[in-house]
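*Asks:* Everything below, folded, please.
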Amino acid sequence: MNTLLTRLEQRAVADGSHLEGPSWRDDALNAALEAESLDGEGEDALLRAVRLNRPDRATLMVWLDRDQLLRFLRERCARFRSLVRGDDAIADWDNPSIQRPYVGWYGAEWRGEAVEVALSPGGSASAASLCIAPDAATLKAFVAEASAWALRPAGRCLVYSGDWESAPELDQEMGRVTWDDIVLPPSVLARLREAVEGFFAHREAYAALGFPWRRGVLLVGPPGTGKTMVCKASASALPRLPFLYVRSLSARCGRDSIEEIFGRARHLAPCILAFEDMDGLVTEENRSVFLNEMDGFKRNDGLLILASSNHPGRIDEALLKRPSRFDRVFHLGPPALPERLACCRRVLASLAGCMDPRLDAERLAGAVARATEGFTPAFLKEAFTAAALEQAQAGETALGERFARGVLAQVRELRDHIRRSRDPEDLASMRTSADAIGLRRRGARDAEEAGGP
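*Replies:* Below you'll find the predicted structure:
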């Protein structure tokens, strides 16, 4: 970095480009890239270049969502343009079709003043950006407005996995799951809807009674009982509110992550803040910070916190036993017979276009529902899905009696799997074979160890 910056300084003084000319910005980005490759501090190279070439300008380093920051320049400023050659982007790890700038230097006019934003090399959505303005007062006002814009999601959803990022793929999911898709006892579903929708509908009542306008809802139960679907249905029921989803905390410092999460939620309130598998997010190291953020001195007006847990026994009692943190706890267990029957009917209805008209779907739904006590909705759906895929792979597209027999066979296999998964000794004997889905019949392991086939 020092060698490149020395050449940059010599060139700037020799040809006068420290006073005018676009080429120094390209050299500054190259210096930042070289610094990033050596020690990961590319933003220092950008700041040094600005101080050399524009010593009269005010600068401020910020860490904001870059996509939103550039969107602010495009939509809220005039004469937005790139001030350097080329276009360097980085693709999202999970979805390569989503790309964001890796480095760049942009100019625009904001309220009649020339402003610039230089993006330091960085792969995260909120890597360092250097804001440049003619004076400190203009810079302060510009950054304040740009920050308020950049803190908003590009669509409706934000996902946190060490940094907040807009989530277009989650935006596309919004509205696809509604309360009508949730299979729960009617009384439980009604209380869930009231806890979610009633909270936002009765803001004035909270104020009149002098209660803080916040709510925490905790969903507990084994995997596959519909906790994630309840979160999605809640978001669908409140389409005008931002939906903030916490996937994981930063590996660097969970305490800082929690403060960042709640800070963004307060800025966007009223909103929904969802924590999935919360028992794995709140640890001994960040417990006190999480408790303080939930109901400490900071106001959480307008926050509906939805949290789920597969292992409620691992959740700190301070979260469970104080109503100001989670004042509604819903236990979502395996469905009873009426709910299992409703679930089977819905799955079969989704397959109606492929079904043989001679198949008695209602009879099949009843048979499966009666045979699946202890099954979660996820296991129920798997029985039908696996049987349909097996038939499709055999070249049969019409789901008839063979499909029905296949569903019942899958039920038996899954029932055995559930039993084995509760017994570590039996679970150790699972295998993959032509006649079983990850299962081994009793005695097979002993025969194998004795030299049998």
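*Asks:* contacts, neighbours, all on C-alpha from now
*Replies:* Will do.
*Asks:* and the gap between residue 199 and residue 176?
*Replies:* 22 Å (Cα to Cα, to the nearest Å).
*Asks:* Which one's more surrounded, these two?
*Replies:* For residue 199 versus residue 176, neighbours defined as other Cα atoms under 10 Å are more numerous around residue 199 (18 against 11).
*Asks:* what's near enough to touch residue 100?
*Replies:* 66, 67, 89, 90, 91, 92, 125 (Cα atoms under 8 Å, 6 or more residues apart in numbering).
*Asks:* And these, which is closest to residue 336?
*Replies:* Checking these against residue 336 by Cα to Cα gives residue 92 as the nearest, at 42.1 Å.
*Asks:* Can you tell me the element residue 72 falls in?
*Replies:* According to DSSP states H and E, residue 72 maps onto helix 66-76.
*Asks:* Please work out which residues outside that helix touch it.
*Replies:* Contacts for helix 66-76 (Cα under 8 Å, 6+ apart): 80, 100-101, 108, 110, 125-127, 129, 146-147, 149-154.
*Asks:* cool, and stretch 306-313?
*Replies:* Under the contact criterion Cα under 8 Å, 6+ apart, stretch 306-313 has outside partners 216-223, 227-228, 231, 272-279.
*Asks:* likewise stretch 240-253?
*Replies:* 153, 156-163, 235, 257-258, 261, 265, 268-276, 281.
*Asks:* Return the distance of it from the chain's centre.
*Replies:* 6 Å (Cα atoms, centre = their mean, to the nearest Å).
*Asks:* picking that back up, could you tell me which of the contacts of stretch 240-253 belong to strands?
*Replies:* Judged by DSSP state E, strands contain the following of these: 157, 158, 159, 160, 161, 271, 272, 273, 274, 275.
*Asks:* now the other sequence, so there's something to compare against:
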Amino acid sequence: MAHTAPSRRSLQELEDAFIKVSFEADSRGDSDDPIKDPFYEPWFERGSGKFSDPTGFGATALRKLYPNYVVKSIVNAEVLGLPGTTVEPVTPADVISQLVFVPLARRIGDVTGVLTQSVRFGLFHVSWRGLEYLLYVTRFPAGFGESVVQYVLHDGPAENVEALVLAAGMFEHELHEEIFVFNQGWWSKDPGLWREVQKANWNDVILKDTFKIALQNDVRGFFASEDLYKALSIPWKRGLIMYGPPGNGKTISMKAIMKECDAKGYTPLYVRSFQSWMGEEASMSACFAKARQMAPCVLVLEDLDSLINNQNRSFFLNELDGLEDNDGLLIIGTTNHFEMLDPALSGRPSRFDRKYSFDDPDKDERALYAKYWQHKLKSNKDIDFPDSLVDEIAAATEKFSFAYLKEAFVSTLVLLAGKKEDEEKDFKTLLKGQIKTLRDQLDHSSLRDTIQATRSSGSGNSNASPSFGPRDQSALGRFAQSGRFSGGWNARPIEYHSNVAMPGGLPDAMGGNQLPMMMQGGGRDVRSMAKAAASLGRSFIA
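*Replies:* Below is the predicted model:
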């Protein structure tokens, strides 16, 4: 039997029938409310077959299921975490979630971690300020990651939904004992860095009074002088650079500035790196946009010589000098290598107005540092620390940085804590021994640097441009410790992030950062015991 070709009309009818059977739905549904927009039906009927739009599909489906409700989708505010809300799953068996174990720091206590639930799909009943809402939480793959979309449904005016979302958004984007940190292309709120900054104290910054007061007045005077700047018709912005060899107080001074500014309402913003998936220029734009939003604030750029390079320098200068309004921005940069900065950064006052040199301490500053430790240890009856020893230390530690001085004291305390009962070495003898050991290390390092510099100068590359490698990101990744991890529901995925605590060379209230040498004895962390005891003025001699 001969087969005849189907007509164009019959093919179209067959195609339409197949589409309806496969998708099992008509975009209009059974709603009694007629669609008034002539573009609405063809868009959702045919457009859904051309591209993936889960957010739009979800809103359309929910409007059909809840025709008397206001339906709003939100992506950047977490209603589940808003204080003052009561949240219950409508049908617990239908909630799809991931049970996530969040490890806690061992020093917190016997509890090693907590559990939290990260929702992938679920319907929740939300009560807030006497009003009732339904909240759908959905999560789906998007690009290289996942997207979280929440739908708020309310049997009432749209203003009630907007009030809830506004409150959730404001809470989500406010700081709650956190510091904004920019890294890998986005801003995050870091409670760990905030806690680290709170340990800083100007009393622990061992600098000459004239230098310290000048730095403090520069920061405090800027925020107090808005009216003066405007009266003189000059932009209310200022830039400072703190430079010098590592271990001489730049970081602890920065921590003290951030702590003071945060306490007075001037938000500190900390930039870890401009390197990101979107490129350094886009990262710079995002950083300055956030700073302008939060102004008046302090924008911290640590290791300027690594952040700014030949490729991004022009864009960075445009952000400093460009047409955008930078009123209220105090920009503080630090560098260990001032000579590597481009003159456009280091030599023009309108960009970075003042430069503070943190050189190796002179004899008077070394004496101040020795007196600092003398005061810390004065209540420890097992240590004899006369004024004469202060002078001896200041004389014997020429070219020592504050970090080297700190190591001399801490390693001495460790040796005292671990010495045997029949040993007769006292604090003074051990301290001088440690100073001699560190002196040998310092002299050896200086000789090695000299040899390396001689080899480099003879290689014919003396005019080569400096290399800007990736910044050190070796800190252990861990979960963000925040109020979300309390065992409740979370719409957002639980993510790891790096600890961005700032390194520091000077002692803080509880002993500061860990030092190179680690000694343990008898199952005890002797170094931690010694540092804690020294900070509290208690005896730690076994």
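*Asks:* Narrow the contacts of stretch 306-313 of structure 1 to those in helices?
*Replies:* 227, 228, 231 (DSSP state H).
*Asks:* Columns distance to residue 118 of structure 1 on top of the residues you listed, output as CSV?
*Replies:* What follows is these, written out as CSV (distance: Cα to Cα, whole Å):
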residue, distance to residue 118 of structure 1
227, 42
228, 39
231, 38
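*Asks:* Can you tell me which of these comes closest to residue 343 of structure 1?
*Replies:* So of those, ranked by how close each gets to residue 343 of structure 1 (Cα to Cα), first place is residue 227, at 15.2 Å.
*Asks:* Just the buried ones from the contacts of helix 66-76 of structure 1?
*Replies:* By neighbour count, with 16 or more other Cα atoms under 10 Å, these hold 80, 101, 108, 110, 125-127, 129, 146-147, 149-154 as buried.
*Asks:* Just the ones in strands from the residues you listed, please.
*Replies:* Short answer: these in strands (DSSP E) are 80, 101, 108, 110, 129.
*Asks:* Do a quick rundown of the strands in the stretch 101-250 of structure 1.
*Replies:* Along the stretch 101-250 of structure 1, counting by DSSP state E, counting those that start in this stretch, strands occupy 104-110, 113-119, 128-133, 157-161, 164-166, 214-220, 243-248.
*Asks:* Make CSV from these and add distance to residue 374 of structure 1 to it.
*Replies:* Shown next, in CSV, are the strands of the stretch 101-250 of structure 1 (distance: least, Cα to Cα, whole Å):
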stretch, distance to residue 374 of structure 1
strand 104-110, 56
strand 113-119, 54
strand 128-133, 51
strand 157-161, 33
strand 164-166, 38
strand 214-220, 16
strand 243-248, 28
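*Asks:* Relative to residue 326 of structure 1, which of the ones you listed is closest?
*Replies:* Taking those one by one with Cα to Cα, strand 214-220 is closest: 4.2 Å.
*Asks:* List the contacts of the residue nearest to the spatial centre of structure 1.
*Replies:* The centroid of structure 1 falls nearest to residue 159 when counting by Cα atoms, centre = their mean (3.5 Å). Each residue near residue 159 of structure 1 by Cα under 8 Å, 6+ apart is listed here: 165, 166, 167, 244, 245, 246, 247.
*Asks:* Just tell me what it corresponds to in structure 2.
*Replies:* When structure 2 is aligned by TM-score structural alignment, residue 159 of structure 1 is paired with residue 181.
*Asks:* Please name the nearest non-neighbouring residue to that match.
*Replies:* residue 270 (4.8 Å; Cα to Cα, 6 or more residues apart in numbering).
*Asks:* What residue in structure 1 is paired with the one you found?
*Replies:* Per TM-score structural alignment, residue 270 of structure 2 is aligned with residue 245.
*Asks:* Then residue 367 of structure 2?
*Replies:* Aligned partner of residue 367 of structure 2 by TM-score structural alignment: residue 341.
*Asks:* isn't its match right next to residue 362, touching?
*Replies:* No. With contact defined as Cα atoms under 8 Å, residue 341 of structure 1 does not count as touching residue 362 (9.2 Å).
*Asks:* Tell me which of the two has more neighbours.
*Replies:* More crowded of residue 341 of structure 1 and residue 362, by other Cα under 10 Å: residue 341, with 22 against 12.
*Asks:* Let's verify the closest residue to that one other than its chain neighbours: helix, strand, or coil?
*Replies:* The shortest distance from residue 341 of structure 1 to any non-neighbouring residue, by Cα to Cα, 6+ apart, is to residue 369 (5.1 Å). Per DSSP: H, G, I helix; E, B strand; the rest coil, the secondary structure class of residue 369 of structure 1 is helix.
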